[in-house]
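Asker: Give me a model of this one.
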Amino acid sequence: MISLKPTLSAAQAREMIETSKSKADELNVPCSIAVIGPDGYLLAFDRQDGAMSGSVELAINKAFTAQIFNNGTDRLSVLARPGAELFGIQHSHNGRVVVFGGGVPIQFNGQAIGAIGVSGGTVAEDVAIAEAGAGILAERLVPCGA
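Answerer: Okay, the predicted model is just below:
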């Protein structure tokens, strides 16, 4: 029996970037936006004019974190507080784990098949921009090879 796993295409990743850029422009927030695949590597990236240099690695690492934990980075922030069950998790994976909002997993049938990470605004702005990008694919993901 052949089992096809869903995946993100480079074209879908670029579409997510463009949608996120539109939301960032609407909010007047120059930012960096990263989309990664299920393997944790970049599919697409954009750094808008005026985005802080520190936003580059944060956007990539927010996407990485959302992918490996199949959870939004804003939700992980609660679990990583002192005394919570994941306290200190941000020190794992060579410091790549980010525990504040802006990373959103892309899911298909509950499975993370990629993620988007945004950095450059407030936590609420980063989350809104990332969710805008992630939201455009909700109804259109298809299995690889279909």
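
Asker: hey, let's count contacts and neighbours off CA atoms from now on
Answerer: Noted.

Asker: Name the SS class of the most centrally placed residue in the chain, please.
Answerer: Residue closest to the average C-alpha location in the chain (Cα atoms, centre = their mean): Ile116, at 2.2 Å. Of the three states, Ile116 takes strand under DSSP: H, G, I helix; E, B strand; the rest coil.

Asker: What separation do you get for it and Gly133?
Answerer: Note on Ile116: its distance to Gly133, by Cα to Cα, to the nearest Å, is 7 Å.

Asker: For this protein, give the helix that spans the most residues.
Answerer: Ranked by residue count and defined by DSSP state H, the top helix of the chain is helix 10-27.

Asker: Arg81 and Phe87 touch, don't they?
Answerer: Yes. At 5.4 Å, Arg81 and Phe87 qualify as touching, with contact defined as Cα atoms under 8 Å.

Asker: For this structure, just list every one of the strands.
Answerer: 32-36, 42-47, 103-108, 111-119 (DSSP state E).

Asker: Quick check: which of the ones you listed has the most neighbours on average?
Answerer: Per residue and on average, the most neighbours among the strands of the chain fall to strand 32-36, with a mean of 32 (mean count of other Cα atoms under 10 Å).

Asker: So what touches that one?
Answerer: 13, 16-17, 20-21, 42-48, 51, 55-56, 59-60, 63-64, 67, 114-120, 130 (Cα atoms under 8 Å, 6 or more residues apart in numbering).

Asker: Also this sequence, please, to line up against the first:
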Amino acid sequence: MNPVRQTLSLSHAGAMAALAAAVSKAEEIGIPQNIVIVDTSGVFLAGIRMDGAKYLSIETATGKARFSASHNAPSGHQAFETSVTFGLATKGGTTNLPGGLPIRFDGVLVGGIGVGSGTGDQDLEVARAALSAVGADQI
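Answerer: All right, here's what the predicted structure looks like:
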């Protein structure tokens, strides 16, 4: 038995590069966004509420990031009943709305990103730009 294991983690420089790329994409498409990046435990690493982004969407962006980090899967693809259960079990700490992606390098989970304030497709476009900027696996 090995009592330790090596893990990968997203550095603050990586989180900031991903955040900057997401902001740039949001500006390019003309949709101000809330963008949140968390580690594998759902702990906040970086985030922003862009000028004009819907203020309540900061909560959904955080929930999307936490969902994706916790489930190692994009948000928005679970059955409705499952989504409600996740929301209740986490006291609103996660949401299954589209716009969250896990952050992986060579298949290894290092966190999640959640984007909110646009449509689900717009949120995902911004999240994918962040993954691309840091060389994370595309989903």
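
Asker: What residues in the second structure pair up with the longest helix of the first structure?
Answerer: Counting by TM-score structural alignment, helix 10-27 of the first structure lines up with residues 12-29 of the second structure.

Asker: List the buried residues for that stretch?
Answerer: Buried residues in stretch 12-29 of the second structure, counting neighbours by 16 or more other Cα atoms under 10 Å, are found at 14-23, 25-26.

Asker: how about a markdown table for those residues, with distance to Gly135 of the second structure added?
Answerer: Shown next, in a markdown table, are the buried residues of stretch 12-29 of the second structure (distance: Cα to Cα, whole Å):
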| residue | distance to Gly135 of the second structure |
| --- | --- |
| Gly14 | 10 |
| Ala15 | 12 |
| Met16 | 13 |
| Ala17 | 10 |
| Ala18 | 9 |
| Leu19 | 13 |
| Ala20 | 14 |
| Ala21 | 12 |
| Ala22 | 13 |
| Val23 | 17 |
| Lys25 | 16 |
| Ala26 | 19 |
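
Asker: what about the aligned partner of Gly110 of the first structure in the second structure, distance to Glu27 of the second structure?
Answerer: Alignment note: Gly110 of the first structure maps to Gly107 in the second structure; criterion TM-score structural alignment. Distance of Gly107 of the second structure to Glu27 of the second structure, given as Cα to Cα: 29 Å.

Asker: which residue sits closest to Pro30 of the first structure, ignoring its sequence neighbours?
Answerer: Nearest residue to Pro30 of the first structure, sequence neighbours excluded (Cα to Cα, 6 or more residues apart in numbering): Ala51, at 4.7 Å.

Asker: Now do the same contact list for that neighbour.
Answerer: Ala51 of the first structure makes contacts with 30-32, 120, as judged by Cα under 8 Å, 6+ apart.

Asker: mind checking what it lines up with in the second structure?
Answerer: Ala51 of the first structure maps onto Ala53 in the second structure, by TM-score structural alignment.

Asker: quick one: Asp137 of the second structure and Asp106 touch, right?
Answerer: Yes. Counting by Cα under 8 Å, Asp137 of the second structure touches Asp106, with 6.6 Å between them.

Asker: These two: which has the busier surroundings?
Answerer: Asp137 (16 against 8; other Cα atoms under 10 Å).

Asker: For that one, give its distance to Ala15 of the second structure.
Answerer: In terms of Cα to Cα, Asp137 of the second structure sits 15 Å off from Ala15 of the second structure.
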